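A.B. asks: Sequence first, predicted model second:
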Amino acid sequence: MNQAHSSLPDLTGAAWRVSSYSGGQGECVEVADNIPDVVPVRDSKRPAGPVIGFAPHAWQAFVAHLG
């Protein structure tokens, strides 16, 4: 099973936040936690740029591995 979503839902209402794992040097990853069934991730320097969507369990596993 592919862990990244190939098509994302409408992200107009996404509540983006800077990931707590971002370095604070302008190299920030933003995530939106309020989209059902997907965790969208984007580069804060390019908010209109590409977005990658992860299955929630895949994102949780990734974050757990960082900790």
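C.D. replies: Yep, that arrived.
A.B. asks: Could you use CA atoms for every contact and neighbour count after this?
C.D. replies: OK.
A.B. asks: Show me where this protein has its strands.
C.D. replies: In chain order, the chain shows strands spanning 4-5, 16-18, 29-32, 39-43, 51-54, with DSSP state E as the criterion.
A.B. asks: Now do the fourth one: distance to the chain's middle.
C.D. replies: On the basis of CA atoms, centre = their mean, to the nearest Å, strand 39-43 is displaced by 3 Å from the centre of the chain it belongs to.
A.B. asks: Make sure residue 14 is actually in contact with residue 38.
C.D. replies: No: using CA atoms under 8 Å, residue 14 is not in contact with residue 38; the gap is 11.1 Å.
A.B. asks: Tell me which of those two has more neighbours.
C.D. replies: Between residue 14 and residue 38, counting by other CA atoms under 10 Å, residue 38 is the more crowded of the two (21 against 13).
A.B. asks: before we go on, here's another structure to hold up against the first:
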Amino acid sequence: MTMPPQGWRKSSRSQQRTSCVEVGRVGDGAAVRDTKDRSLGYFTTTSTQWQTFLHAVKSDRFS
């Protein structure tokens, strides 16, 4: 049985907004869910996928 994500958190930049995503730890990767409707579930990534995504965001690859 797979353990559910732990330690959900959202960016401190989102302040009190509800149109954000939350990130939780799952295994050696990450889980992501929508704060507006947590009942919709979440998707998971491997550690490598998550690190690649974070690097792309930090280097403005999506601008």
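C.D. replies: Perfect, thanks for sending it. All figures in this text were calculated on a predicted structure; none of them were measured in a lab.
A.B. asks: re earlier: would you format the strands of the first structure as a markdown table with mean neighbour count and distance to residue 67 of the first structure included?
C.D. replies: Formatted as a markdown table, the strands of the first structure follow (neighbours: other CA atoms under 10 Å; distance: least, CA to CA, whole Å):
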| stretch | mean neighbour count | distance to residue 67 of the first structure |
| --- | --- | --- |
| strand 4-5 | 16 | 21 |
| strand 16-18 | 16 | 16 |
| strand 29-32 | 20 | 16 |
| strand 39-43 | 21 | 18 |
| strand 51-54 | 20 | 18 |
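A.B. asks: would you list the ones you listed in a markdown table and tack on distance to residue 66 of the first structure?
C.D. replies: Shown next, in a markdown table, are the strands of the first structure (distance: least, CA to CA, whole Å):
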| stretch | distance to residue 66 of the first structure |
| --- | --- |
| strand 4-5 | 18 |
| strand 16-18 | 16 |
| strand 29-32 | 14 |
| strand 39-43 | 16 |
| strand 51-54 | 16 |
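A.B. asks: what sits against the residue nearest the centre of the first structure?
C.D. replies: In the first structure, the C-alpha nearest the mean C-alpha coordinate belongs to residue 41, at 2.0 Å (CA atoms, centre = their mean). If you count contacts by CA atoms under 8 Å, 6 or more residues apart in numbering, residue 41 of the first structure has them with 29-32, 51-54.
A.B. asks: what's near enough to touch the counterpart of residue 43 of the second structure in the first structure?
C.D. replies: In the first structure, the residue paired with residue 43 of the second structure is residue 52, using TM-score structural alignment. Neighbour list for residue 52 of the first structure: 4-5, 40-42 [criterion: CA under 8 Å, 6+ apart].
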